[in-house]
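>>> the sequence and its predicted three-dimensional model are supplied below.
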Amino acid sequence: MISRTEFEQSLSTESVRTSQIIHIALALGALLFFGVVIFLYFNGTADAEPEEDVIQALCLVLIVFGMTAYGAAMFVYKKMFAEISLAEPVMTSDGKTIVNQAEIFVARLRSAQIIRLALFQGVALFGLVICQLSVMNGLMHASPVYWAAALPTLFVILLVALTFPTKEKLAADFELYRETHNG
């Protein structure tokens, strides 16, 4: 297995940039939807009679969905990280084969990160749908407590900020991988 120094030297800027773009894109999806909710809150008018029972039920579903998805996200990420194999080359979507161990590691780590972020984003988008429904039926103006359904969006942004891939962070992840795989 290559050393951390060899990892850093053989890691391409393109590979790091690809991971960064994916992180930004997943965060922007939730942020843009949040922007729509904010716009509707300040510029929209309530179309219907507030149905607080439905919103409360959706909030309970959000809590259960969130706990389940967050647990699954962490479990799947750890499992995928533990099962990374540098011995097997990776096929890219354009048919190229990656044999460089640094690039193989980043490609497999990226897959684990995408799944983790997608699960977090799913919860965030569901919470934002609750916010949007609350705004559209006038409930948000009457009970601002329903803004709490937007908190999963904050979790996505925090996760992206804390795990945003840089060459240094990827090297640290690789070092952790080396330690756990007796490298």
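Sure, I can see it.
>>> going by C-alpha atoms from here, please, whenever you check contacts or count neighbours.
OK.
>>> wasn't residue 87 part of a strand?
No. Under DSSP: H, G, I helix; E, B strand; the rest coil, residue 87 falls outside any strand and is assigned coil.
>>> try this one side by side with the last:
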Amino acid sequence: MNRFQNLSLDDFRAALTRPQISSMQIIQAFLAFGVVLFAGVVILLYASLGSPERELPQDFAVQTIWLMTVVHLVLAVIIYLAAPRIENLIYKQAKNNTAASATAIPLAVQALGVMRTARIVRLALYEGVALLGLVICYLAMTMNVLVAHPLYWVNAATAVTMIAYVISTFPNAERLTTIFHEKLRQAS
């Protein structure tokens, strides 16, 4: 039984007030802001390294960064495959949660809460792996590995991916209505 099935798109749109949209935009923007801020710090520190005549990294440093990069990339693949499934699981559980229907909170507001929760969970997973990649870049920089082996900038790819995802899915009324229709209103 899908508890959101009888909620019309018009009723959902009526609950989709400017403050509701703004709260989702603020959450999404600030989850990305931490990644952007830390990426900026890493890039500024790298740019301030000065002359490229720094000492070569020790072998253990290169091996450590290589191992961390492999772990990061494997974790990134797992996260980017799991996050959409976890988000869909949140939607599925919310649709079938008949106990929540008995609350005094209007159904459209409940739907927005579910959408907010699902988005936060997905973005938190992306943010975690993005920050891990940036930390590896920072460590590689402090161990002189990044100057000698710029290939390890690949660890920043998850940060770029997360920022691109945030920008491409930034909430607006139309996008939220589409998500409601596709993820919550349609039958399981």
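Cool, got the structure. Here the structure is a predicted model, which is why all the values come from computation and not from measurement.
>>> how close does the aligned partner of residue 42 of structure 2 in structure 1 get to residue 150 of structure 1?
When structure 1 is aligned by TM-score structural alignment, residue 42 of structure 2 is paired with residue 37. Computed as C-alpha to C-alpha, to the nearest Å, the residue 37 of structure 1 to residue 150 of structure 1 distance reads 10 Å.
>>> which neighbours do those two have in common?
128, 131 (C-alpha atoms under 8 Å, 6 or more residues apart in numbering).
>>> could you look up the SS state of the residue of structure 1 positioned farthest from its centre?
Here the centre of structure 1 is the reference, and by C-alpha atoms, centre = their mean the most remote residue is residue 49, at 34.6 Å. Three-state assignment for residue 49 of structure 1 (three-state DSSP): coil.
>>> what residue of structure 1 matches up with residue 10 of structure 2?
That one, residue 10 of structure 2, aligns with residue 5 by TM-score structural alignment.
>>> okay, now the closest residue to the residue farthest from the centre of structure 1 other than its chain neighbours: neighbour count?
Leaving aside its chain neighbours, residue 49 of structure 1 sits nearest to residue 137 (6.0 Å; criterion: C-alpha to C-alpha, 6 or more residues apart in numbering). Neighbourhood size, residue 137 of structure 1 [other C-alpha atoms under 10 Å]: 18.
>>> who's in contact with residue 137 of structure 1?
Contacts of residue 137 of structure 1 (C-alpha under 8 Å, 6+ apart): 46, 47, 48, 49, 50, 51.
>>> from the residues you listed, which single one is nearest residue 25 of structure 1?
Of all those, residue 25 of structure 1 sits closest to residue 46, with 31.1 Å by C-alpha to C-alpha.
>>> which parts of structure 1 are strands?
With DSSP state E, the ranges of strands along structure 1 come out as 90-91, 97-98.
>>> among these, which is the most enclosed?
Highest mean neighbour count of the strands of structure 1: strand 90-91, a mean of 16 (counted as mean count of other C-alpha atoms under 10 Å).
>>> which residue lines up with residue 187 of structure 2 in structure 1?
That one, residue 187 of structure 2, aligns with residue 180 by TM-score structural alignment.
>>> excluding chain neighbours, give the residue nearest to its match in space.
Nearest non-adjacent residue to residue 180 of structure 1, counting by C-alpha to C-alpha, 6+ apart: residue 82, 7.9 Å away.
>>> residues in contact with the residue nearest to the spatial centre of structure 2?
In structure 2, the residue lying closest to the centroid (C-alpha atoms, centre = their mean) is residue 123, at 2.4 Å. By C-alpha under 8 Å, 6+ apart, the residues touching residue 123 of structure 2 are 28, 31, 162.
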